[in-house]
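Colleague: could you work out the structure for the sequence below:
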Amino acid sequence: MNNDSSSRIVLALHQWMKAAPPGSRLPSTRSLVAEYQASPVTVQKALHALTAQGLIESRPGVGTFMRAVRTARPSDYGWQTAALGSPQSVLPSSSNTMRDVPNNAIAFHSGYPDRELLPERLVRAALTRAARGDAALSRPPAAGLPELQSWFAHELGASTPAGITPPTPSDVIVLPGSQSGLSSIFRALVGAGQPLLMESPTYWGAILAAAQTGVRVVPVPSGPEGPDPAELARAFEETGARVFYAQPNYSNPTGAQWAPGRGEEVLELLRRHGAFMVEDDWAHDFGISTSPVPVASRDDSGHVVYIRSLTKSVSPAIRIAAVIARGPARERILAQRAAESMYVSGLLQAAALDVVTQPGWQTHLRSLRQQLLSRRDLLAGSLRQHVPQAHLEGLPHGGLNLWLRLPDGTDAAKLARRCEDAGVIIAAGTEWFPAEPAGPYIRLNYSGPNPGAFPEGARIIGEALAAGA
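Modeller: This is a model prediction of the structure:
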């Protein structure tokens, strides 16, 4: 088959179609073979290429015709404005951390680790095995595969001290990622119009879930050692809130880990006020110089609703998380989940369970800790060298991010645009505050691709900042 001959016929037919009226019938294959002195296979290849371009269509038993040209006209959706009315709430747009960017950019913005930090071999093998099993064809229980429920319960129970009753598999609800789980939890435990206490700054997805469910967010300032117990107590008393959302280990965006004993102080406040804490342990697998100890491991009275995700540590293609809750709270959350999605893909549940129960999983986590340490220190050192006018708000003991305080008066959004023009993608810190920002910040992900470019990226940030962003 001659590719040059096929291309020559395509070009010739392009010229023929320019002169022919729309909808014209093309010459038969026999005619084209004779005219261009080509084989039938070559002519068919040319016709397939034109079909793929949407220029011609075959009508069996009739012939091959030019497609009629349809004139595009602007669509008028104005009628929907009256039909929909005013929105009940204005939801924040999707985070800039979810943007796709050019491959040659230096990307600090993403919320996910680079592909080379994932257990790719384990994931591929797990998906293959799961596709061959019953999970590929059957409907799993609404609360999740029993074996995966047991794994999540055991993981939390492993850090439960003596004297505290560990969770059981029946306390676990498997979720299709933590984002939808947050929405279900807020609907079930808070309700539209009711107050929800939330660390500030905090995960943008939790802010989005709160807006989506119509709850009223009340920010509680949180620093490198966690929220001030006195401030948290005041917020409970003044608002009458019954739920507090927090990330005690490696908070997104700051990387902060609560000080020793802070969890016990918060637990005492929860007991005193008859309240819940939603503990988001998103970075459980991303410890660097410490290991996370969930507050939920020290609670057996149902005050802490614990949510843990495997999406970032296993694979973004395997959106699996779980919530562990006890008592009526668990039943309300399960009812919300069943109403929203009925059940979670058994195939993805089986694949996730396969990955985390392989011997290679623990080997991967040990290697991951070392890789995150190297990347964190490289980026932090680069920032100190090239962006000395900014302040690094502590070197995190885990997680994926550095939280950089910019000089007062800096326009973080303008800085992000200036950096993007120079090929560096950063995330302005505004979207991590549930209310007004406490100052100008940017969040930088040190688990992104091409760590060798971190010094160059820091240099560009420093130059953009010095230029008056």
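
Colleague: going by C-alpha atoms from here, please, whenever you check contacts or count neighbours.
Modeller: Fine.

Colleague: tell me where the stretch 151-300 of the chain has helices.
Modeller: Secondary structure of the stretch 151-300 of the chain by DSSP state H, counting those that start in this stretch: the helices cover 178-189, 204-213, 229-239, 262-273.

Colleague: out of those, which gets nearest to G381?
Modeller: helix 204-213 (26.8 Å; CA to CA).

Colleague: what helices and strands are in contact with the closest one?
Modeller: Under the contact definition 3 or more CA pairs under 8 Å, 6 or more residues apart in numbering; DSSP states H and E, helix 204-213 sits against helix 178-189, strand 216-223.

Colleague: could you give the angle of the last one to helix 229-239?
Modeller: With axes from the mean of the first three to the mean of the last three CA atoms, to 10 degrees defining the directions, strand 216-223 sits at 170 degrees from helix 229-239.

Colleague: same for strand 216-223, what does it pack against?
Modeller: Short answer (3+ CA pairs under 8 Å, 6+ apart): strand 216-223 packs on strand 195-200, helix 204-213, helix 229-239.

Colleague: to V323, which of these lies closest?
Modeller: If we rank these by CA to CA, the stretch that ends up nearest is helix 204-213, at 14.6 Å.

Colleague: can you list contacts of the closest one?
Modeller: Here helix 204-213 makes contact (CA atoms under 8 Å, 6 or more residues apart in numbering) with 89-92, 95, 179-180, 182-183, 186-187, 191-192, 216-217, 431-434.

Colleague: what's the angle from it to helix 178-189?
Modeller: Using the same axes, to 10 degrees: helix 204-213 against helix 178-189 is 40 degrees.

Colleague: could I get the helices and strands packed on helix 204-213 as JSON lines with distance to S6 and mean neighbour count?
Modeller: Putting these into JSON lines (distance: least, CA to CA, whole Å; neighbours: other CA atoms under 10 Å) gives the following:
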{"stretch": "helix 178-189", "distance to S6": "51", "mean neighbour count": "22"}
{"stretch": "strand 216-223", "distance to S6": "64", "mean neighbour count": "20"}
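
Colleague: so for S341, which of the ones you listed sits nearest?
Modeller: Of all the helices and strands packed on helix 204-213, helix 178-189 comes closest under CA to CA, at 9.5 Å.

Colleague: quick one more, to check against the first:
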Amino acid sequence: MTTAPHAAAAALTLPPRSQRAGNAKTSPVRDLLALTERPKVISFAGGLPAPELFDVAGIRAAFDAVLDSPSVLQYSTSEGDARLREEVARRYSADGLPTAASDLIITTGSQQGLGLISTTLLDPGDTILVEEPCYLAALQTFALAGARVIGVPYDGDELDLEALDRLAAEHSPKFFYTVPTFQNPTGRTHGLDARRHIAAIAQRRGFRIIEDEPYRQLRYSGEALPSLAELAPAHVISLGSFSKVIAPGLRIGWIRTTPDIRPAVTIAKQAADLHTSTIDQAAAAHYLLSGRGEPALTRIREAYSARRDAMLDALPTVLPTGSTWNHPDGGMFVWARLPEGMDAAESLGRALAHDVAYVPGVSFYSGTPDRRTLRLSFTTYAPDRIREGLSRLGTTWGTGR
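Modeller: Okay, here's the model as predicted:
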């Protein structure tokens, strides 16, 4: 008992946490999860795949099959399961981007890929460019790396390419981070001309592009677009994931590297966790090669397309007069903007009181936020539940029943 005061005094003299840790924002999505776990709450906040669409039987069969070999319970190579890398490479090549298995490093979700790239490419104080608004977990990762983050604004639903060129010339960034297809949080997609211009600017100004593509396969309308890596192969590092098309709990993602950084990324992976779960990689490879993945993805696309349409059909009668929102061709999100004078963050408390939730847009900005914006996810619930949730949301602003 007599040592307690000494222990307390010692604690006061411990070194503080790093400045980089202090600069990282908390995730409002994670913070909201505890509030939205109440059974009555309809949450449009989390970007959660629909659990009833998981191919549980197929995934279970894949794990059962690979457990016939005890090697799936052993340590593995840092680069990842050979069959899995070969299958991911085959899919890239079939989509028009020639890729070898050796180009790929399997990661514990694409989120780890962001961390490994930051470790490999960034020193504290380095400048990077991001879309404004930007995927929040990317902003967290870059803050922890000590990067100076500068947002490239949008002009309506189109990236301001003149601003990208100007900011690149002014700041000599290490890279430009983009989610070019069905972006999180906005659902926006860079069109073909924009992609060509982004690639040309990177080549002319001499920076890399980090192309994050977790939603690419979730297209419900419109034509598929080429990867940025097709347009500027030496300048683009691509990230991918099975979280949205098989199940997020597998935590299987990958980095499509360029030869100049591949050895450094591999070392960063070794230092991070040695390798991604051997059994999960083996099960994912078996599942993909079993032929069950494509029919499951077709079911997912059909269901999400109907859910997107249900949300878009209801929004005109739900959001306050003068609001705007986009009409994404795929992905998981609709981005809305309330009328002049309104604040989406201030309205959230009233929404939660009506047992409905969304994510205010303020946390997705690296600079001055647009406080009128909010993100709505449409994938988690069936159409009837979406309509009910949006009706509750309308009550928040006096527009619902």
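
Colleague: next, the TM-score between them, please.
Modeller: Overlay of the two chains. TM-score (TM-score structural alignment, normalised by the length of structure 2): 0.91; 390 aligned residues with a CA RMSD of 2.2 Å.

Colleague: TSV for the helices of the stretch 151-300 of structure 1, including distance to S31 of structure 1?
Modeller: Converted to TSV, the helices of the stretch 151-300 of structure 1 look like this (distance: least, CA to CA, whole Å):
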stretch	distance to S31 of structure 1
helix 178-189	60
helix 204-213	62
helix 229-239	83
helix 262-273	82
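
Colleague: tell me which of the ones you listed lies nearest to L368 of structure 1.
Modeller: helix 178-189 (21.7 Å).

Colleague: and the contacts of the closest one?
Modeller: 175, 205-206, 209-210, 212-213, 215, 243, 307-309, 320-323, 329, 332-333, 336-337.

Colleague: sorry, back to before: so which of the helices and strands packed on strand 216-223 of structure 1 has the densest surroundings on average?
Modeller: strand 195-200 (a mean of 24; mean count of other CA atoms under 10 Å).

Colleague: which bit of structure 2 covers that one?
Modeller: Alignment of strand 195-200 of structure 1 against structure 2: residues 127-132, by TM-score structural alignment.

Colleague: ditto for stretch 410-423 of structure 1
Modeller: Taking TM-score structural alignment, stretch 410-423 of structure 1 hits residues 342-355 over in structure 2.

Colleague: so what's the gap between the matching stretch and the chain middle?
Modeller: 24 Å (CA atoms, centre = their mean, to the nearest Å).

Colleague: residue in structure 2 paired with P434 of structure 1?
Modeller: In structure 2, P434 of structure 1 lands on S366 (TM-score structural alignment).

Colleague: how about the helices in the stretch 301-450 of structure 1?
Modeller: 311-314, 328-341, 346-356, 359-386, 412-421.

Colleague: what span of structure 2 lines up against the first one?
Modeller: Yep, that's helix 311-314 of structure 1 we're talking about. On structure 2, the counterpart of helix 311-314 of structure 1 by TM-score structural alignment is residues 243-246.

Colleague: what sits up against the matching stretch?
Modeller: 49, 54-55, 109, 214-215, 217-218, 249-253, 293, 297, 300.

Colleague: I'd like to know which of these are buried.
Modeller: Among the contacts of stretch 243-246 of structure 2, the ones that count as buried by 16 or more other CA atoms under 10 Å are 49, 54-55, 109, 214-215, 217-218, 250-253, 293, 297, 300.

Colleague: so how far is V217 of structure 1 from Q194 of structure 1?
Modeller: 8 Å (CA to CA, to the nearest Å).

Colleague: that should have said A329 of structure 1, apologies.
Modeller: From A329 of structure 1 to V217 of structure 1 the distance is 20 Å (CA to CA).

Colleague: just L400 of structure 1 next, same as before
Modeller: L400 of structure 1 is 25 Å from V217 of structure 1, by CA to CA.

Colleague: rewinding a little: nearest to Y77 of structure 1, out of the helices of the stretch 151-300 of structure 1?
Modeller: Among the helices of the stretch 151-300 of structure 1, helix 204-213 sits nearest to Y77 of structure 1 (CA to CA), with 24.0 Å.

Colleague: now render the helices and strands packed on helix 204-213 of structure 1 as a markdown table, adding distance to A259 of structure 1.
Modeller: Formatted as a markdown table, these follow (distance: least, CA to CA, whole Å):
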| stretch | distance to A259 of structure 1 |
| --- | --- |
| helix 178-189 | 25 |
| strand 216-223 | 10 |
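
Colleague: and these: which comes nearest W151 of structure 1?
Modeller: helix 178-189 (16.8 Å).

Colleague: how close does the closest one sit to structure 2?
Modeller: Superposed on structure 2, helix 178-189 of structure 1 shows a mean distance to its aligned partners of 1.2 Å (mean CA distance after the TM-score superposition for structure 1).

Colleague: how far does that helix sit from the chain's center?
Modeller: On CA atoms, centre = their mean, the centre of helix 178-189 of structure 1 falls 15 Å from the chain's centre.
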